[in-house]
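Novice: coordinates for the following, if possible.
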Amino acid sequence: MNRRIGILISGRGSNMMALVERADGYDVALVASDKPDAPGLAWAKSRGIATFALSPKGIGKAGYEAQIDAALREAGVEIIALAGYMRLLSDDFVARWRGRIVNIHPSLLPRYKGLDTHARAIAAGDAVAGCSVHVVTEELDGGAVLGQAEVPIEPGDTPEILAARVLAAEHALYPRVLKEFVANERPNPA
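Specialist: Sure, this is the predicted structure:
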């Protein structure tokens, strides 16, 4: 039986689209966003996927996370995949979903945690960049790495050019790693 996942996005949702289109071993039960106008929500709706959107403005982080948590549980979500979700989750939220949240990050972790990963890799003179899928913990980009893909840094690359190549690698890596993760992750009802 397929596992039910929820995907959190903040924008166009290109990684969410890759997860939906290459779903194997899991069903996308809900796509949720902190931005009600996120373009990825319309795409998910057009595919018949349930969506949830709520801005945290005016309700605070705890109130916002309580509502997103309730929506995920109501949809029967077992595992959360962050796909371009640009908010930091609270320690309490991570603890409630311990070991059941994964994220795609645009660097070869543990290098370049946080933002501006492509510019940092180019500035360091690295020969390769890439992406990592990891388990989300309370430490920013600090959980166990489940899979990585390398992308060469070419002479003359800008952060934007490198970002486009890394994004293509993310679209291939994330569905494969999520399939492996859901197959190996034991059910843990909340």
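
Novice: use CA for all of it now, contacts and neighbours both
Specialist: Will do.

Novice: between the two ends of stretch 31-42, what distance do you get?
Specialist: In terms of C-alpha to C-alpha, to the nearest Å, the two terminal residues of stretch 31-42 are separated by 10 Å.

Novice: now the longest helix along the chain: buried residues?
Specialist: With residue count as the measure and DSSP state H as the assignment, the chain has helix 159-184 as its longest helix. By neighbour count, and taking 16 or more other C-alpha atoms under 10 Å as the criterion, the buried residues in helix 159-184 are 159, 162-163, 166-167, 169-171, 173-179, 181-182.

Novice: now show me the structure for the sequence below, then we'll compare the two:
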Amino acid sequence: MKRVVVLISGAGRNLQALVDAERDGRLPRCLAGVISSRADAAGLQRASAAGLPAQVITPGVFADRAAFDAALVRQIDAWRADWVVLAGFMRILTPGFTAHYAGRLLNIHPSLLPRHPGLRTHAAVRAAGDTQHGATVHFVTEALDGGPRIIQGALMVRPEDTDETLAERVMVDVEQRIYPQAVAWAVNGRLAVQGAHVAALDGQALHQPLSLDDLEAGF
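Specialist: Next up, the predicted model:
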């Protein structure tokens, strides 16, 4: 059985979506541990409630990013992770870290990449006057939010939307659906990277990311 370690920094709502998917059988039993970059992250309570081992590794106690990432690697590898899943992990990872887990490191980003990489995406969508918004699951490379895209979910931006309402709608209607699906594909051996720049599902290159229409029953 494949083993997944989840990295968080905050509320852990995508972690909870994975826990729920594992509990109801949509996701095989695979969650092996949780690492938080913050000791006060509410997601740690979710990990505890799910019976998952959890560790706090805070960057402030390390001399530099490389030393912090090395500590992450030691814990992840101690848990024998096959896949590493970033779920609101608010740290930029070093090239050494992304290379160590190349092809088995996933992230979910709250925008329709390649539009709006980085932070404050909901505000960026409104400022740009975009009619659509959403989230993207992608493989992680050293390029910030630039790895091969796997699946996106989109929704229409409403005139009355605020940053907060957009964030909530994207989380509930998109993120918590597409991330468990992508992780299920990964641990079931169906997801990979072809070459350096293209994700593949069941051996078929994804030159464009999949969509909500490609979700399997239950997701």
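
Novice: for the alignment partner in structure 2 of Glu74 of structure 1, grab the count of nearby residues.
Specialist: Aligned counterpart of Glu74 of structure 1 in structure 2: Ala78 (TM-score structural alignment). Other residues within reach of Ala78 of structure 2 by the criterion other C-alpha atoms under 10 Å amount to 9.

Novice: separation between Ala78 of structure 2 and Leu144 of structure 2?
Specialist: Ala78 of structure 2 sits at a distance of 26 Å from Leu144 of structure 2 (criterion: C-alpha to C-alpha).

Novice: now Pro53 of structure 2
Specialist: Distance from Pro53 of structure 2 to Leu144 of structure 2, by C-alpha to C-alpha: 29 Å.

Novice: looking at these two, which is more packed in?
Specialist: Relative neighbour count places Pro53 above the other of Pro53 of structure 2 and Leu144, with 15 against 11, counting by other C-alpha under 10 Å.

Novice: what is whichever helix in structure 2 runs longest packed up against?
Specialist: Ranked by residue count and defined by DSSP H, the top helix of structure 2 is helix 65-78. Using 3 or more C-alpha pairs under 8 Å, 6 or more residues apart in numbering; DSSP states H and E, the elements in contact with helix 65-78 of structure 2 are helix 95-100.

Novice: which residues touch the helix it packs on?
Specialist: Residues lying outside helix 95-100 of structure 2 but in contact with it, judged by C-alpha atoms under 8 Å, 6 or more residues apart in numbering, are 66, 69-70, 73, 105, 140-142.

Novice: which residue in structure 2 lines up with Cys131 of structure 1?
Specialist: Residue pairing (TM-score structural alignment): Cys131 of structure 1 is matched to Ala135 of structure 2.

Novice: if you could redo that for Lys57 of structure 1, that was the one I meant.
Specialist: Following TM-score structural alignment, the counterpart assigned to Lys57 of structure 1 within structure 2 is Gly60.

Novice: cool, Val151 of structure 1 as well?
Specialist: Val151 of structure 1 maps onto Leu155 in structure 2 when the alignment is built from TM-score structural alignment.

Novice: so its match lies in a strand, does it not?
Specialist: Yes: using DSSP: H, G, I helix; E, B strand; the rest coil, the assignment for Leu155 of structure 2 is a strand.

Novice: hang on, the earlier thing: which of the contacts of helix 95-100 of structure 2 ranks first by neighbour count?
Specialist: Ranked by neighbour count (other C-alpha under 10 Å), those have Val140 at the top, with 26 neighbours.

Novice: so which residue is dead centre in structure 1?
Specialist: Leu82 (2.3 Å; C-alpha atoms, centre = their mean).

Novice: ok, that residue - contacts?
Specialist: Taking C-alpha under 8 Å, 6+ apart, we find Leu82 of structure 1 in contact with 7-9, 101-104.

Novice: in strands only, show me those residues.
Specialist: 7-9, 101-104 (DSSP state E).

Novice: mean deviation (superposed) between the helix or strand hosting Asn15 of structure 1 and structure 2, please.
Specialist: In this assignment (DSSP states H and E), Asn15 of structure 1 forms part of helix 14-21. Comparison of helix 14-21 of structure 1 with structure 2 after fitting gives an average deviation of 0.7 Å (mean C-alpha distance after the TM-score superposition for structure 1).

Novice: quick one: list the elements packing against that helix.
Specialist: Helix 14-21 of structure 1 makes packing contacts with helix 39-46, helix 159-184 when contacts are defined by 3+ C-alpha pairs under 8 Å, 6+ apart.

Novice: distance to Leu109 of structure 1 added to those, as a markdown table?
Specialist: Supplementary listing: the helices and strands packed on helix 14-21 of structure 1 in a markdown table, determined by distance: least, C-alpha to C-alpha, whole Å:
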| stretch | distance to Leu109 of structure 1 |
| --- | --- |
| helix 39-46 | 26 |
| helix 159-184 | 14 |
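
Novice: which among these is found nearest to Ala123 of structure 1?
Specialist: Each of the helices and strands packed on helix 14-21 of structure 1 has some distance to Ala123 of structure 1 by C-alpha to C-alpha; the shortest is helix 159-184, at 9.7 Å.
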